[in-house]
Each structure stands twice: as structure tokens, then as C-alpha cells.
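[1] Here is a sequence together with a model predicted from it:
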Amino acid sequence: MGTEIKFRIATEKDLDYIVTLLADDDLGSKRENNDYPLPNSYIKAFEAITSDPNNELVVACDGNQVVGVQQITFTPYITYQGGWRATIEGVRTSASVRGKGVGTKLIKWAIQRAAERGCHLVQLTTDKKRSEALRFYERLGFIATHEGLKLKIQ
């Protein structure tokens, strides 16, 4: 890492780098398609995310190079007296910076952003096959208090 890591909202120019990050592990390589040009589905998803004020796609940059990504979704709930919570998804860092604190900085940035937006809770999920990721989140103070369930539609 050459410079201080900076965070910013992703632009469409970042999309190729983001998809490459998402595809750069065993699980991601099976579900992502980082052929160039990218499939239009990624562009449509990016446009939906960036047009929604309750979604932020954030990149971590080392100089001009994108080295990390995460999506934060802010959701109002009737529970907790109408409280808001933030959900962190799609967290990835470049192999070139893994183990150098970028992931920690990403998550801490997201927690701070959630506090700025008035959230009372930050939540995330990680695939059970990602045991290292689970330990990483636990070191940052996340506690497995609920059992998450998913139903694949297609």
C-alpha cells in the first residue's frame, strides 16, 4: 500500500474493478461473471443501488486503485420503536492488500456511516464456508445472535 486508504461512493467507472474483487475467491468465481464488457445486469444493479438513497456502494482506494468494496443498505423497521439498521454486504478486498488492515478499515467506516445515519444496529451475513471471514467479523465485535436463512428462487 502506497498511500492512506480513502473511501468514497463508487462510480460506474469502478464497476469492472468491483466485479473483479467479487469474483476473486472460490465462492465468487462460481457466481460472478467478470468478462469484459460486463453483462448488462451489473450496470442495471449499479444504477438501482446508486439511485436509492438508502443504499451506498463504497470503494476503498489506495491512491487511484480500488482495493476494496462494500455495499451498505439502510433500512427502517417498525421494531425497535421505528429504528433504522444498516446491513453490510459484498465486502471484498484485493488480494494485494489482504492482511494489511483494509478490511478492518472498511467495516469500521461502515459502522461510522451507520451511526451518522442514525442506525441503532449494524448487521451482516457471511457464508458458512467463509470461516476466516466469520473470525474476522467476530474480532471486530460482531456476535452471531441470530440464525440466518435464505431461499434461492432461481
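    Nice, I can see it.
[2] Could you use CA atoms for every contact and neighbour count after this?
    Will do.
[3] Could you give the number of residues near the closest residue to Asp14 other than its chain neighbours?
    Spatial nearest neighbour of Asp14, chain neighbours left out: Val66 (7.4 Å); criterion: CA to CA, 6 or more residues apart in numbering. Neighbours of Val66 under the rule other CA atoms under 10 Å: 21.
[4] Does Val66 touch Ala95 like I think?
    No. Shown here, Val66 and Ala95 do not form a contact pair, counting by CA atoms under 8 Å, at 11.7 Å.
[5] hang on, the earlier thing: what about the residue nearest to Asp14, helix or strand, and which?
    Counting by DSSP states H and E, the element that carries Val66 is strand 65-76.
[6] Buried residues of the following helix or strand past that strand, list them for me.
    Sequence order places helix 79-82 as the next helix or strand after strand 65-76, per DSSP H and E. Using 16 or more other CA atoms under 10 Å as the test for burial, helix 79-82 gives no buried residues.
[7] which residues touch the strand holding Val66?
    With CA atoms under 8 Å, 6 or more residues apart in numbering as the test, strand 65-76 has contacts from 14, 17-18, 21, 54-61, 82-94, 96-97, 102-103, 106, 110, 114, 119.
[8] PyMOL command for the buried members of these?
    Command for PyMOL that selects the buried part of the contacts of strand 65-76, burial taken from 16+ other CA under 10 Å:
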select buried, resi 17+18+21+55+56+57+58+59+60+61+84+85+86+87+88+89+90+91+92+93+94+102+103+106+110+114+119
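[9] ok, second structure coming up, stack it against the first:
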Amino acid sequence: MSEHPLGDGVVLRRAGADDVAAMVALLADDVLGAGRETADLAPYEAAFAAVDADPAHLLVVADDGGTVVGTLQLTFLPGLSRGGALRAQVEGVRVAAAVRGRGLGEAMLRWCADEARRRGATLVQLTTDKRRTDAHRFYERLGWVASHEGFKLEL
């Protein structure tokens, strides 16, 4: 992926291994993430290597002059449903608290839809914790529809 300008001098680019610490910091920088993420980077580095090696997955960061201020993962899932449609799954969307309100999250998600369309996906989906009510309002404002109830089973 080539760099994609998001505005205000921020670019969206493919994440590199040297971005892992900053990405984890963004994931941990909220009430839910603070209880889930750990300080040990080794498991994140291993996960990054696995994700980065698979062409169906793309980890990206929003880079503001060398500082990572946003991140997300875009995954492409082939399936039999919907006529054998390819769908895109967005995960781990985070924008640094200090730069929220500048339109970066919206630009990141619009890029996801454009990239999914470019790759032939017919649907882009994401999940968000029920407790993230601000995020729900944000996604709805961008035209995303809360069409399904999600279930998870911790293993």
C-alpha cells in the first residue's frame, strides 16, 4: 500500500514492526483496552509478524510527521454467503485522544471502504463493544448500520 493522505499533514500507511509499541499504546489508551493490553511487547510483535505476512490482512497507521496517531486492521474474508462475496472486516480502530476531532477517524474509515471496494469486497463490517457508546454514535454518523447482534466466546 502506498501512503494515503488523510489531511492536516497526516498520512495513512502500512504499519511496520517498529510501529508495534505505538499501536499497542493506542489500543491500551482507553478504559477497556487498559484492562486487556499488557506491557510485554513480545506477543504483539509475534502477532504483527503473522498478520503482516498474510496478504488478506493489512495493519495501517495514521502517521503525523513521524508520530503514530491512529491505527486499524483491515482483513478480507472470502465466504460462500451473499453469493460468494468477499467482505472486509475492520478491527482495532483507534485514534489518539490528543488528535480526536480532526476528522482522522472518519478519513481512516472512508479509506477502509474505498480499499475494500478496490479489492472487490461487497460489504465492510466491524464490531464494537456495547460499552463504546461514543464510538457507536460516530459509526452511525458515518452511515454504518448496527444490523446484527454479535456474540463472542472467550477461550
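    Ah, there it is. What you see is a predicted model; the values in this text were computed from it and never measured.
[10] residues in structure 2 aligned with the strand holding Val66 of structure 1?
    Mapped onto structure 2 using TM-score structural alignment, strand 65-76 of structure 1 spans residues 67-78.
[11] Now do the same contact list for Leu12 of structure 2.
    Counted by CA under 8 Å, 6+ apart, Leu12 of structure 2 has contacts Glu3, His4, Pro5, Leu6, Val60, Val61, Ala62, Asp63, Met108.
[12] with structure 2 superposed, average distance for the longest helix belonging to structure 1?
    When structure 1 is parsed with DSSP state H, its longest helix is helix 102-116. Taken against structure 2, helix 102-116 of structure 1 registers an average deviation of 0.7 Å after superposition, with mean CA distance after the TM-score superposition for structure 1.
[13] Just list what that helix packs against, helices and strands only.
    Other helices and strands packing on helix 102-116 of structure 1, by 3 or more CA pairs under 8 Å, 6 or more residues apart in numbering; DSSP states H and E, are strand 65-76, strand 84-93, strand 119-124.
[14] Next, format those as JSON lines and append distance to Ala133 of structure 1.
    Output for those, formatted as JSON lines (distance: least, CA to CA, whole Å):
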{"stretch": "strand 65-76", "distance to Ala133 of structure 1": "14"}
{"stretch": "strand 84-93", "distance to Ala133 of structure 1": "10"}
{"stretch": "strand 119-124", "distance to Ala133 of structure 1": "11"}
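[15] quick one: the most centrally placed residue in structure 2 and Cys112 of structure 2, what's the gap?
    Note on structure 2: the residue nearest the mean C-alpha position is Leu72, at 2.1 Å, using CA atoms, centre = their mean. Taking CA to CA, to the nearest Å as the measure, Leu72 of structure 2 falls 9 Å from Cys112 of structure 2.
[16] anything in contact with each of these two?
    Common contacts of Leu72 of structure 2 and Cys112 (CA under 8 Å, 6+ apart): Val90.
[17] Double-check that Glu149 of structure 2 belongs to a helix.
    No. Per DSSP: H, G, I helix; E, B strand; the rest coil, Glu149 of structure 2 lies outside any helix segment and is coil.
[18] so what's the corresponding residue of structure 1 for it up against?
    Matched to structure 1 by TM-score structural alignment, Glu149 of structure 2 sits across from Glu147. Applying CA under 8 Å, 6+ apart to Glu147 of structure 1 gives no contacts.
[19] And Phe48 of structure 2, by the same measure?
    Counting by CA under 8 Å, 6+ apart, Phe48 of structure 2 makes contact with Ala17, Val20.
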